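Asker: I'd like to go over a predicted model; first the sequence, then the structure.
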Amino acid sequence: MTARQGSAWEIFRVFLRLGLTSFGGPIAHLGYFRAELVERRKWLDDREYADLVALCQFLPGPASSQVGFGIGLYRGRYLGALAAFLAFTLPSAILMLAFAFGASLFAGPVGEGLLAGLKIVAVAIIAQAVLGMAKSLAPDKQRAAIAAVAAIAASLFAGSAGQLIAIVLGAIAGYLFCREDAVSNSTNLHFPVGRRTGMVCLVLFLLLLLGLPALAAVTGSGTLALFEAFSRAGSLVFGGGHVILPLLQAGVVAPGWVTGQEFLTGYGAAQAVPGPLFTFAAFLGAVSTVGPGGIGGAVIALVAIFLPGFLLLVGVLPFWNTLRTRPWAQALMRGANAAVVGILAAALYDPVFSTAIVGPAEFCLALVAFVLLVSWKLPPWIVVLVGAAGGVFLALVPVF
């Protein structure tokens, strides 16, 4: 399946809507992406999408943003990748910057109900993604078993470590048990990245990771120190999302650039906005006492935290294009893709379902959202509005 090339403006419009409506964290974002880009627009199919998700789960960086960047690259080359990143990131980054300047967001029962409703919608979105991906990526007993084992591994080993273990085990199982018809099931997802470009990006990634700390120390520049702290966090985190918080806390709270209270306040606000949690960096950069602060600090922190993951993704892609055509690599990916289904299933239970569904009323709202998505086939952004309104209603008029 070869995607028709799209314009940067088309990609920007689609990802801007996703950036305005994708609540619930990185796993939920993958569900939103699948609903909009795989099911509705058919820019790529489930196997191609799962290949990209599995690769991004292997790499450090913001996984959902890397997937969006990769889809933009595939659809519209480098301008498309930039358009996808900016559109998906700007809404939450602007809201976090506004919060840093004192704009009070989501306060009181209405705001709390709105946030609760958005979490409930995330349950329906991820449930739909698990159901749809299981049909195409785990259709036989071997891959269904791999998905189940992956879900168990991801549940027993919390955080990104569990996800990596699940994908590695899935890939090994795929190599052992899913080698039949590997060639006939190959996909044609080709990224427009040459080997020389890939090598340059890998070198830049290593320079940021290894050379920037020394440069910041030698120059004594607060701006470089700020860039290095956020770049280090973006380089070392696997899976993205909430896993970044300990690294950010060590980078800005421990040296005294941001107070612990400011950190927790900003983190709370980050739960109420759509888009990637990594835009929490905009708030931290704006309030940091090191660096320019304000808008300048926010821009520096945002660029620094996202750049390493994108460099690494572009650096790996040209070699990935070659490897994935080999029969043994296809077998590995069949197992890894099935493991992705299991990881989504585990995330559907914890933390998504366990934190969002706290009573029968919340369960009923999630069920309504699921039916609207699966049976009525409404666009996710409409279901987000329904869920948000339902959450506010439940907060103001408790029914159970």
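Answerer: All right, it came through fine. Small disclaimer: the values here were computed from a predicted structure and weren't measured.
Asker: C-alpha from now on. contacts and neighbour counts both.
Answerer: OK.
Asker: all helices for the stretch 151-300 of the chain, in order.
Answerer: Applying DSSP state H, counting those that start in this stretch to the stretch 151-300 of the chain gives helices spanning 159-177, 195-206, 212-219, 222-236, 244-248, 260-270, 280-287, 294-323.
Asker: Just send the ones you listed back as TSV, with mean neighbour count too.
Answerer: TSV is the format used below for these (neighbours: other C-alpha atoms under 10 Å):
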stretch	mean neighbour count
helix 159-177	22
helix 195-206	16
helix 212-219	14
helix 222-236	23
helix 244-248	18
helix 260-270	17
helix 280-287	29
helix 294-323	22
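Asker: Between the ones you listed, which one is closest to residue 362.
Answerer: Each of those was scored for nearness to residue 362 using C-alpha to C-alpha, and the closest is helix 260-270 (21.1 Å).
Asker: Could you tell me the angle between that closest one and helix 280-287?
Answerer: Angle of helix 260-270 versus helix 280-287, following axes from the mean of the first three to the mean of the last three C-alpha atoms, to 10 degrees, is 140 degrees.
Asker: gap between stretch 322-332 and the chain center?
Answerer: Offset of stretch 322-332 from its chain centre (C-alpha atoms, centre = their mean, to the nearest Å): 25 Å.
Asker: next, the one to line up against it:
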Amino acid sequence: MIAIAGAIGAVGRRQTVTPSSVGITPFIRRSTGFLLLSLFAVLLIALPLARAWIHSPLWALFDSFYRAGALVFGGGHVVLPLLEAEVVPQGWVTASQFLAGYSAAQAVPGPLFTLAAYIGMAAFGWKGALVATIGIFLPSFLLVLGAFPFWHWLRHQPRFQAALAGINAAVVGILLAALYDPIWTKAVNEPADFTFALSAFLLLAVWKWPAWAVVLVSFVGGWLRALFG
């Protein structure tokens, strides 16, 4: 969907915004950037193929989280359904553990990346946490450093700007889809759940509470509800 949206944006959009002339001087050679981008693509293709031959749970974990990290466009929540489809059917964590980790991770910066460490730890201990964290962060390092030598040229290309506009539009739809499934379908099952969700939304969006405080209040509310029925 992201690729299709980018192609539609590049073909269909004509007006673009001229970027400012202020920029950062590249400190990475183009040859090095090309090598990093090539490594990113090779790993994206080779890891799933090697997974069929290397029967190692840590290898499978690294492959799953590398692919998830490679598809983070517009925010980590975009890959939430992909992460769930990768880790829950494998039995690494249960659906309840996944949602619990996702909820707790909202109280800290970079929640989806924190969730990766949590899932790795829950599944395979500290080795799993290390492998999952490296796996989900590595694609962004390769992409950012690899594209950096070409960025000044790319940001002045109208087609590239238009493709990014299309991708941004698609990401909004993907975020809404992730909000519905798995979050809404698995977390909101009765009127009390809806009341909790609405209250948290009002605290965050209207009264401007910090995210960690909203998570803490929701946690206490859920605990009291379970305690007193």
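Answerer: Perfect, thanks for sending it. Computed from a predicted structure; not experimentally measured.
Asker: Can you say which of the helices of the stretch 151-300 of the first structure is nearest to residue 357 of the first structure?
Answerer: Shortest separation from residue 357 of the first structure across these is recorded for helix 260-270, at 19.2 Å, computed as C-alpha to C-alpha.
Asker: Longest helix in the first structure, please.
Answerer: helix 63-100 (DSSP state H).
Asker: So which bit of the second structure is it matched to?
Answerer: Structural correspondence for helix 63-100 of the first structure: none found in the second structure, per TM-score structural alignment.
Asker: Tell me which other helices or strands that helix touches.
Answerer: If you count contacts as 3 or more C-alpha pairs under 8 Å, 6 or more residues apart in numbering; DSSP states H and E, helix 63-100 of the first structure packs onto helix 8-21, helix 26-33, helix 46-58, helix 260-270, helix 280-287, helix 294-323.
Asker: Who are the contact partners of the most centrally placed residue in the first structure?
Answerer: Geometric centre of the first structure, nearest residue: residue 64, 1.9 Å, by C-alpha atoms, centre = their mean. The contact partners of residue 64 of the first structure, taken as C-alpha atoms under 8 Å, 6 or more residues apart in numbering, are 26-27, 29-30, 56, 240, 276.
Asker: one step back: okay, the helices and strands packed on helix 63-100 of the first structure in JSON lines with distance to residue 71 of the first structure next?
Answerer: Formatted as JSON lines, these follow (distance: least, C-alpha to C-alpha, whole Å):
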{"stretch": "helix 8-21", "distance to residue 71 of the first structure": "9"}
{"stretch": "helix 26-33", "distance to residue 71 of the first structure": "10"}
{"stretch": "helix 46-58", "distance to residue 71 of the first structure": "8"}
{"stretch": "helix 260-270", "distance to residue 71 of the first structure": "25"}
{"stretch": "helix 280-287", "distance to residue 71 of the first structure": "23"}
{"stretch": "helix 294-323", "distance to residue 71 of the first structure": "12"}
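Asker: residue ranges of the helices in the stretch 301-400 of the first structure, please?
Answerer: For the stretch 301-400 of the first structure, the helices defined by DSSP H, counting those that start in this stretch cover 327-347, 354-356, 360-374, 380-396.
Asker: and among those, the most buried is which?
Answerer: Greatest average neighbour count among those goes to helix 327-347 (a mean of 28), per mean count of other C-alpha atoms under 10 Å.
Asker: these two touch, right, residue 82 of the second structure and residue 68?
Answerer: Yes: using C-alpha atoms under 8 Å, residue 82 of the second structure is in contact with residue 68, at 6.7 Å.
Asker: Can you pick out the residue with more neighbours from those two?
Answerer: residue 68 (23 against 16; other C-alpha atoms under 10 Å).
Asker: Next one: the nearest residue in space to the more buried one that is not next to it in sequence from residue 128 of the second structure, what distance?
Answerer: Computed as C-alpha to C-alpha, 6 or more residues apart in numbering, the closest residue to residue 68 of the second structure that is not its neighbour in sequence is residue 79, at 6.0 Å. Taking C-alpha to C-alpha, to the nearest Å as the measure, residue 79 of the second structure falls 19 Å from residue 128 of the second structure.
Asker: now do residue 3 of the second structure
Answerer: In this view, residue 3 of the second structure and residue 128 of the second structure are 31 Å apart by C-alpha to C-alpha.
Asker: Over to residue 31 of the second structure?
Answerer: Separation of residue 31 of the second structure from residue 128 of the second structure (C-alpha to C-alpha) stands at 33 Å.
Asker: between the helices and strands packed on helix 63-100 of the first structure, which gets nearest to residue 178 of the first structure?
Answerer: Smallest distance to residue 178 of the first structure across those (C-alpha to C-alpha): 14.5 Å, for helix 46-58.
Asker: so who does the counterpart of residue 178 of the second structure in the first structure touch?
Answerer: The equivalent of residue 178 of the second structure in the first structure is residue 347 (alignment by TM-score structural alignment). Taking C-alpha under 8 Å, 6+ apart, we find residue 347 of the first structure in contact with 27, 155.
Asker: what residues are up against residue 396 of the first structure?
Answerer: 109-110, 113.
Asker: got a list of what the closest residue in space to residue 122 of the second structure that isn't next to it in sequence touches?
Answerer: Spatial nearest neighbour of residue 122 of the second structure, excluding adjacent residues (C-alpha to C-alpha, 6+ apart): residue 93 at 6.8 Å. By C-alpha under 8 Å, 6+ apart, residue 93 of the second structure lies in contact with 87, 119, 122-123.
Asker: where's residue 93 of the second structure relative to residue 227 of the second structure, distance?
Answerer: From residue 93 of the second structure to residue 227 of the second structure the distance is 25 Å (C-alpha to C-alpha).
Asker: Likewise for residue 129 of the second structure?
Answerer: Distance from residue 129 of the second structure to residue 227 of the second structure, by C-alpha to C-alpha: 31 Å.
Asker: Repeat that for residue 39 of the second structure.
Answerer: Counting by C-alpha to C-alpha, the gap from residue 39 of the second structure to residue 227 of the second structure is 51 Å.
Asker: again with residue 203 of the second structure
Answerer: Distance, residue 203 of the second structure to residue 227 of the second structure, using C-alpha to C-alpha: 23 Å.
Asker: Also residue 124 of the second structure?
Answerer: 31 Å.
Asker: same deal with residue 117 of the second structure?
Answerer: 29 Å.
Asker: try residue 2 of the second structure
Answerer: Distance, residue 2 of the second structure to residue 227 of the second structure, using C-alpha to C-alpha: 44 Å.
Asker: For residue 128 of the first structure, list the residues it contacts.
Answerer: Contacts of residue 128 of the first structure by C-alpha under 8 Å, 6+ apart are 31, 370, 373-374.
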